[in-house]
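Undergrad: sequence isn't available, so here's the structure alone:
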């Protein structure tokens, strides 16, 4: 029998996974939902729905497969909401876009070719779009520090110190300082009531507008797949685990659909926080690490109870303060996206064009900049990679016939792909 410390180790790792995942980005979620038209109550409802649906999804996947599969809300997707802003049709149209995202993720599980289309987008263009989307929110600490230095300086200093000594806790600590300042001023001014801390769902009848579908749902789906689901599979593979792709997409698609009318924007595989539950820090025995992810699922359900109070604190915050803390939490993600966008000299121009269009915030025909950024990047990429032929040259140069490959002596066994049901109980 394992000693007590070893039995508790995955439980503690699961609690850390949930706390880091929640505290480092819930402010980004609330800012994104408010940006696309949610009231404070509707944003609080969205945060509650996200906690419940991702917690329930984690519990199902970990119990069924006994692997440390963790889910998360789409933090880059929430940043996309901030950069997109209000859509044609208002909050009901945004909720309709969330439903479309859930349907697209579910369709990815049923028809893997859809995921292949997303994967066909050149990685520098996808990373550049993400970087342009994040830039708006990552500029908030700079602007807020200039506007209200006495309020924002302690947040920035806390983040910087923790970034040096305990990087994992830098963003949560900065947000904790932010909420402490807001809580003190709100209680002292009597702007908060105990009833604000009662969690409740605020359901919205979804509406569909083509502008919201094209300008919000499509970019949100692409960002969720390219920056969360695909990296999530890679992170799990790095620790020796295979993700049951079809079932994971089915669960996250259904979870997104279930939470959409309550304000949840997207549920996906965890990428960064996945390592906290799947790594050796969770437990030396890989077969026991699923307990860490399972514990994180229960922890998210507990955190859901406190989501309304935290949302009320955020709503009572001075303008720009919470956005500054949210921007600090995304600095590392922005840096990784920029590095991925310009790492290869070939095609760098297409990535830069994508970044500029996404960061511009330009709205054309009611469609946000993220969608146009993808189109612009793909157009430049196509122009720069098309082959040029001298005038009068044959359309297809003559080539010597290639020798046929040798026949295999045994029947080949292809490597299973993430889209196949490869996960099994140990």
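TA: Good, I have the coordinates. As the structure is a prediction and not an experimental result, all values here were calculated from the model.

Undergrad: could you use CA atoms for every contact and neighbour count after this?
TA: Will do.

Undergrad: for the stretch 201-350 of the chain, what spans make up the helices?
TA: Using DSSP state H, counting those that start in this stretch, the helices of the stretch 201-350 of the chain run over residues 210-212, 218-224, 230-238, 245-260, 274-278, 290-316, 321-329, 331-342, 348-360.

Undergrad: make a markdown table from those and add mean neighbour count to it.
TA: Converted to a markdown table, the helices of the stretch 201-350 of the chain look like this (neighbours: other Cα atoms under 10 Å):
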| stretch | mean neighbour count |
| --- | --- |
| helix 210-212 | 21 |
| helix 218-224 | 24 |
| helix 230-238 | 19 |
| helix 245-260 | 24 |
| helix 274-278 | 26 |
| helix 290-316 | 24 |
| helix 321-329 | 27 |
| helix 331-342 | 19 |
| helix 348-360 | 24 |
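
Undergrad: do you know which of these lies nearest residue 65?
TA: helix 290-316 (8.6 Å; Cα to Cα).

Undergrad: list the buried ones in the helix or strand hosting residue 384?
TA: Using DSSP states H and E, residue 384 maps to helix 369-385. Within helix 369-385, the residues that count as buried by 16 or more other Cα atoms under 10 Å are 369, 370, 371, 372, 373, 374, 376, 377, 378, 380, 381.

Undergrad: among the helices of the stretch 201-350 of the chain, single out whichever gets nearest to residue 34.
TA: Here helix 290-316 is closest among the helices of the stretch 201-350 of the chain (Cα to Cα), at 9.6 Å.

Undergrad: just to revisit the earlier point, and the helix holding residue 384 with helix 348-360, angle?
TA: 170 degrees (axes from the mean of the first three to the mean of the last three Cα atoms, to 10 degrees).

Undergrad: before we move on, the earlier item: report the two of the buried residues of helix 369-385 separated the most.
TA: 369 and 381 (17.8 Å).

Undergrad: ok so, going back, other SSEs contacting the helix holding residue 384?
TA: Judged by 3 or more Cα pairs under 8 Å, 6 or more residues apart in numbering; DSSP states H and E, helix 369-385 is in contact with helix 75-84, helix 123-138, helix 218-224, helix 348-360.

Undergrad: next one for the comparison:
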């Protein structure tokens, strides 16, 4: 039996079911797509051919009444579910009080409360400070600013397959050319790249992979020039690459020994997504700076840099901020999101989802040699698809499976430097039966993709 979840606080229930009442896309979505084509810049692309009308729990309902199972969470944003009741209630109350004063002009308690919460939630028991911004890219960019101010050095190292954003500096940090960088240069200087640990592709243990990366950095950059090392504990757009055990701790140790700021970009991995509050916890590492965004505020734009007090406070007064950074509505949503994570046990729920989905994906791998790798943690999982004979990336198969699943009412995202990775980011509010049904559709999509 389909379950229901509140669409909004005190509002009607949204039935948790996959329901197709028209073809995908339906007529109303096609009308809106035609309007989009003449009103919205061509460079803004969309994954699904439908337009959303409502969302909650584990479904997105489109303007034609189709109910789609959501395995994307708006790219890991609606971790607690879209329109989570506590978030809706908190946002409504804040809107009624005030929408904006600018924290740099007239501060308010919500900003301070979010900073306190993140100081407590991020790895490590050292004294911390937090600054709030709007997007993940803005958070990463400010982390680099802070690291440069603290170290009085200029160089920054990012890694192969990395994705850190679309601003000029974060495009420089991002590895993939299309669609993120092509035609947008020149990029910010003093950004260098090192090889990451990619067990499926390089076969190296974590310590060996770290030695390779460190050797590259020492030869090509020089520790005396290096302000920060920026890395995703699990790479996102680059293919949900989980580094081999020992890779991250070895890099942290090297940074400590050489006065380099270790920045963990937890934009996609943070806030319960991987079965811990932050993915860094899986390796037992304590970053100097942590960037949080996507899952932080239940769908509202908010990001943060949290880190060691002596590093965060190295920036001169007035050197950090922005008109909308830490907007009071987004702060209210963040506090409600963090409360929901705690009260509903969503860290454990992410781990449960991980076990459930991984078992199904490994069963698929056992019977389909095109599934080269199954990886991820918690509710951040992926399969890498390859040619069984050559092990070369198979982007065409990946696209075909995703398109087939979407046509049957399941939102599936792709990623990877070679475009050959299917990624799964269900909201942690998704009912188990709905998750199983989505995986049934995925199985059928694989069977049909010959």
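TA: That came in fine, so what should we check first? Keep in mind that this is a model prediction, so the values were computed, not measured.

Undergrad: just the TM-score for the two chains, thanks.
TA: Here the TM-score for the pair of chains, by TM-score structural alignment, normalised by the length of the first structure, is 0.25; 178 aligned residues with a Cα RMSD of 7.3 Å.

Undergrad: following whichever strand or helix holds residue 400 of the second structure, which helix or strand comes up?
TA: Element membership for residue 400 of the second structure (DSSP H and E) is helix 395-407. Downstream of helix 395-407 of the second structure, the first helix or strand assigned by DSSP H and E is strand 410-411.

Undergrad: helices or strands up against that next one?
TA: By 3+ Cα pairs under 8 Å, 6+ apart, strand 410-411 of the second structure packs against strand 67-70.

Undergrad: give the next helix or strand downstream of the strand it packs on.
TA: Assigned by DSSP H and E, the successor of strand 67-70 of the second structure is helix 73-76.

Undergrad: tell me which residues in whichever helix or strand comes after that following helix are buried?
TA: On the C-terminal side of helix 73-76 of the second structure, the closest following helix or strand by DSSP H and E is helix 85-97. The neighbour-count check on helix 85-97 of the second structure (16+ other Cα under 10 Å) flags 85, 86, 87, 88, 89, 90, 91, 94 as buried.

Undergrad: quick check: angle from the following helix or strand past helix 85-97 of the second structure to helix 85-97?
TA: Per DSSP H and E, the first helix or strand lying C-terminal to helix 85-97 of the second structure is helix 109-121. Going by the same axes, to 10 degrees, helix 109-121 of the second structure is angled at 150 degrees with respect to helix 85-97.

Undergrad: tell me the buried residues in helix 109-121 of the second structure?
TA: Buried residues in helix 109-121 of the second structure (16+ other Cα under 10 Å): 110, 111, 112, 114, 115, 118, 119.

Undergrad: the last one touches residue 128, doesn't it?
TA: This points to residue 119 of the second structure. Yes: if you go by Cα atoms under 8 Å, residue 119 of the second structure and residue 128 touch, sitting 5.6 Å apart.

Undergrad: intersection of neighbour lists for the two?
TA: Residues touching both residue 119 of the second structure and residue 128 (Cα atoms under 8 Å, 6 or more residues apart in numbering) are 306, 307.

Undergrad: quick one: which helix or strand includes the closest residue to residue 151 of the second structure other than its chain neighbours?
TA: Excluding its sequence neighbours, the residue lying closest to residue 151 of the second structure (Cα to Cα, 6 or more residues apart in numbering) is residue 227, at 5.7 Å. Assigned by DSSP H and E, residue 227 of the second structure belongs to strand 226-231.

Undergrad: what angle do whatever helix or strand comes next after that strand and strand 226-231 make?
TA: Later in the chain than strand 226-231 of the second structure, the nearest helix or strand by DSSP H and E is helix 247-258. What separates the directions of helix 247-258 of the second structure and strand 226-231 is an angle of 170 degrees, with the same axes, to 10 degrees.

Undergrad: which strands or helices does helix 247-258 of the second structure pack on?
TA: helix 206-220, strand 261-265.

Undergrad: of all the ones you listed, which one is nearest residue 139 of the second structure?
TA: Short answer: strand 261-265, nearest of these by Cα to Cα, at 8.8 Å.

Undergrad: quick one, the closest one and strand 226-231 angle?
TA: Going by the same axes, to 10 degrees, strand 261-265 of the second structure makes 30 degrees with strand 226-231.

Undergrad: in the second structure, which spans are helices?
TA: 27-39, 73-76, 85-97, 109-121, 136-151, 168-173, 199-202, 206-220, 247-258, 309-312, 328-343, 346-367, 395-407, 432-448 (DSSP state H).

Undergrad: out of those, which gets nearest to residue 6 of the second structure?
TA: When the helices of the second structure are compared (using Cα to Cα), the closest one is helix 85-97, at 6.8 Å.

Undergrad: circling back: would a markdown table of the helices of the second structure with distance to residue 60 of the second structure be doable?
TA: Output for the helices of the second structure, formatted as a markdown table (distance: least, Cα to Cα, whole Å):
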| stretch | distance to residue 60 of the second structure |
| --- | --- |
| helix 27-39 | 14 |
| helix 73-76 | 10 |
| helix 85-97 | 16 |
| helix 109-121 | 29 |
| helix 136-151 | 24 |
| helix 168-173 | 31 |
| helix 199-202 | 33 |
| helix 206-220 | 39 |
| helix 247-258 | 36 |
| helix 309-312 | 39 |
| helix 328-343 | 19 |
| helix 346-367 | 19 |
| helix 395-407 | 12 |
| helix 432-448 | 12 |
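
Undergrad: on that earlier part again, among the helices and strands packed on helix 247-258 of the second structure, which comes closest to residue 365 of the second structure?
TA: So among those, helix 206-220 is nearest, using Cα to Cα, at 24.3 Å.

Undergrad: in terms of secondary structure, what does the closest one contact?
TA: strand 191-194, helix 247-258.

Undergrad: which of these is buried the deepest?
TA: Each of these was assessed for mean neighbour count using mean count of other Cα atoms under 10 Å. The highest is strand 191-194, with a mean of 20.

Undergrad: closest one to residue 258 of the first structure among the helices and strands packed on helix 369-385 of the first structure?
TA: helix 218-224 (16.2 Å).

Undergrad: for that closest one, which outside residues touch it?
TA: Against helix 218-224 of the first structure from outside (Cα under 8 Å, 6+ apart): 74, 76-77, 80, 101, 104-105, 118, 126, 130, 266, 268, 370-371.

Undergrad: show me where the stretch 51-200 of the first structure has strands.
TA: Secondary structure of the stretch 51-200 of the first structure (DSSP state E, counting those that start in this stretch): strands at 71-73.
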